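Novice: Quick one, what's the 3D model for this:
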Amino acid sequence: MNKKLVLFDYDGTIVDSAKMIVKGAIEAFRMCGLPDPDPNKVRENIGKPLAIALDAYAPKGYEVNPEMISNAYRKWYAEQGRLGLQDEPLYPGMVELIHDLKSNKEFNIGVATNKSRIALNNGLKKHNLKEVFDITLTMEEAKPKPDPDMAIQAMSKLNVEKKSTIIVGDTINDIGLGVNADINSIGVAWGYNSIEMLKNEGADFIVKDSKELFETIINL
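Specialist: Okay, the predicted model is just below:
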């Protein structure tokens, strides 16, 4: 039997991590001796590779080293995880949906995220999801979204065809991956980009809650 593959974004799709990401960005800037970034601009750029996001919210007139900021951010996130302070609540119904798909022999499930590996692992561990997914990919193992690399790697490793692969996400980077990889894409309405943005990027479907998401996945 040829299985289907569902790749989930993490931040803004499975968990609401906006507060954590904004706080982490502020702490990283402080650790590097820089003024605080604008919290609203940080939130608007969740999901983008850091080097691109920094262009939007780095303080003007300061020399900002993306690698230094990234290392400080990872260090802060790792410490929060170690202390059990990684505050990323699950969206309603998502754990149940993930377990329902896991128990269905027709599906492989995975995570494709621009998050760091340590932050993803800490989050999955906290929510008892670390062993549930068949594959997880971060920007440390693959090119960041919207590049199709994460989808290509996942399809190759799990031996799944394009026509049987779905990306689920809340930002234009997730939908962009779907377009670039030529796979089905489902935009979720509860994340960090608007429905209009997701539609304009080329989302095949838009869903308003986890129940509608499950029905859409099953019927594809």
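Novice: From here on, just use CA atoms for contacts and neighbour counts.
Specialist: OK.
Novice: And the helices in the protein?
Specialist: Assignment of helices within the chain using DSSP state H yields the ranges 18-31, 39-44, 50-57, 66-82, 94-102, 117-126, 149-158, 172-181, 195-201, 210-219.
Novice: quick one, what contacts V168?
Specialist: V168 is in contact with V6, L7, F8, D9, T13, D174, I175, S185, I186, G187, V188, counting by C-alpha atoms under 8 Å, 6 or more residues apart in numbering.
Novice: Might you report the residue contacts of the second one?
Specialist: The neighbours of L7, taking C-alpha under 8 Å, 6+ apart as the test, are I109, G110, V111, A112, A151, T165, I166, I167, V168.
Novice: Give me the neighbour count for the second one.
Specialist: A count of neighbours around G110, defined by other C-alpha atoms under 10 Å, yields 23.
Novice: repeat for the fourth one
Specialist: When neighbours are defined as other C-alpha under 10 Å, A112 has 27 of them.
Novice: Quick check, it in contact with F8.
Specialist: Yes - counting by C-alpha atoms under 8 Å, A112 touches F8, with 5.9 Å between them.
Novice: residue contacts, the residue nearest to K143 when sequence neighbours are not counted?
Specialist: Leaving aside its chain neighbours, K143 sits nearest to D149 (5.7 Å; criterion: C-alpha to C-alpha, 6 or more residues apart in numbering). D149 sits next to A142, K143, A181 when contact means C-alpha under 8 Å, 6+ apart.
Novice: for comparison, sequence B:
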Amino acid sequence: MTQHLVLFDVDGTLVDSQHIIHATLVETLARHGREPLDRAFMLGGVGLSLIPAMRRLLGPEADEALVAAAAGTYREVFHRLRGDPAHAELLFPGAAEVVAGLAARGDVVLGIVTGKTRRGIDYILDRFGWRAAFATVQTAEDAPSKPDPGMVLLAMAATGFRADATLVVGDTSWDMTMARAAGAGAVGVAWGNHTPDMLREGGAQRVIDRFEDLAALVGAPLTAEAS
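Specialist: Okay, here's the model as predicted:
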């Protein structure tokens, strides 16, 4: 039986965290004397590690001291808001079922590649009872920020999989570019932070509208869709 490694992004792919991330970004900007930006632009940086995300948000005129300070503010605000039920992070429809179904398959090993910190992903794994489901978890603390392929390469090395047996599932162009740079397959999800066109431009070979469509793609030949 041929084995396959399926690597999931988290925010915007498995977990609907748009509300809490947007609220955190708005407060972070305000505390550093900045006005809110376009919501889609602000959420478009989700998936990047925190420092690159803050650099993108603050613009090229921001010095590294401001970027670092804003990153610290973001961490503080995010962890405070996470304790408020109004900002609860929920799973996208079908996420729990798809993770459970793939984890039960004898031909699939699951992993995570996320821009979250280790602390952030530990919270998610514990909250949703996913500790046993994922054989490898790669975070912003383990490799350079997406779209660098480092997280995917580390996940493959940790599990013994080659690129041609690895599939990355994510909601941003950063995920798709990361996957293709590592030689892995790339499947985008249409319900996240980047549009289907952005996903295809980033290298997505398929874009799915429902989580239920993912299982049939694991192990299937993928060719790039037209953008």
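Novice: Just the contacts of L7 of the first structure: which are in strands?
Specialist: I109, G110, V111, A112, T165, I166, I167, V168 (DSSP state E).
Novice: Counting neighbours, what do you get for G191 of the first structure?
Specialist: G191 of the first structure - counted by other C-alpha under 10 Å - has 21 other residues nearby.
Novice: and the alignment partner in the second structure of I98 of the first structure, what does it touch?
Specialist: Under the alignment defined by TM-score structural alignment, I98 of the first structure is paired with V99 of the second structure. Remark: with contacts taken as C-alpha under 8 Å, 6+ apart, V99 of the second structure is in contact with A133.
Novice: V99 of the second structure and D213 of the second structure: what is the separation?
Specialist: 13 Å (C-alpha to C-alpha, to the nearest Å).
Novice: cool, T13 of the second structure as well?
Specialist: 14 Å.
Novice: Of the contacts of V168 of the first structure, which is the nearest to K208 of the first structure?
Specialist: V188 (6.2 Å; C-alpha to C-alpha).
Novice: If you tally nearby residues, what's the number for A104 of the second structure?
Specialist: Count around A104 of the second structure with other C-alpha under 10 Å applied: 12.
Novice: you'd agree A71 of the second structure is up against L50?
Specialist: Yes - using C-alpha under 8 Å, A71 of the second structure makes contact with L50 at a distance of 6.3 Å.
Novice: quick revisit: inside strands: which ones of the contacts of V168 of the first structure?
Specialist: Counting by DSSP E, these place V6, L7, F8, S185, I186, G187, V188 in strands.
Novice: who wins for most neighbours among the contacts of V168 of the first structure?
Specialist: D174 (32 neighbours).
Novice: And that residue? What does it align with in the second structure?
Specialist: In the second structure, D174 of the first structure lands on D175 (TM-score structural alignment).
Novice: Show the contacting residues for the closest residue to that match other than its chain neighbours.
Specialist: Once flanking residues are discounted, D175 of the second structure sits nearest to P147: 6.3 Å by C-alpha to C-alpha, 6+ apart. P147 of the second structure makes contact with L48, W174, D175, M176, T177, M178, according to C-alpha under 8 Å, 6+ apart.
Novice: And for V109 of the second structure?
Specialist: Here V109 of the second structure is in contact with Q3, H4, L5, V6, L102, A103, F134, A135 (C-alpha under 8 Å, 6+ apart).
Novice: what about the fifth one, how many residues close to it?
Specialist: The criterion is other C-alpha under 10 Å. On that basis, L102 of the second structure has 18 neighbouring residues.
Novice: Surely it and A95 touch.
Specialist: No - the criterion here is C-alpha under 8 Å, and L102 of the second structure misses it with A95 at 10.6 Å.
Novice: hang on, the earlier thing: counterpart of the residue nearest to K143 of the first structure in the second structure?
Specialist: So D149 of the first structure corresponds to G150, using TM-score structural alignment.
Novice: and that match, how far is that from D164 of the second structure?
Specialist: G150 of the second structure is 16 Å from D164 of the second structure, by C-alpha to C-alpha.
Novice: Same question for I124 of the second structure.
Specialist: Applying C-alpha to C-alpha, the value for I124 of the second structure to D164 of the second structure is 29 Å.
Novice: check contacts around the residue lying farthest from the centre of the first structure.
Specialist: Most distant from the centre of the first structure: G61, at 30.6 Å, with distances by C-alpha atoms, centre = their mean. By C-alpha under 8 Å, 6+ apart, no residues touch G61 of the first structure.
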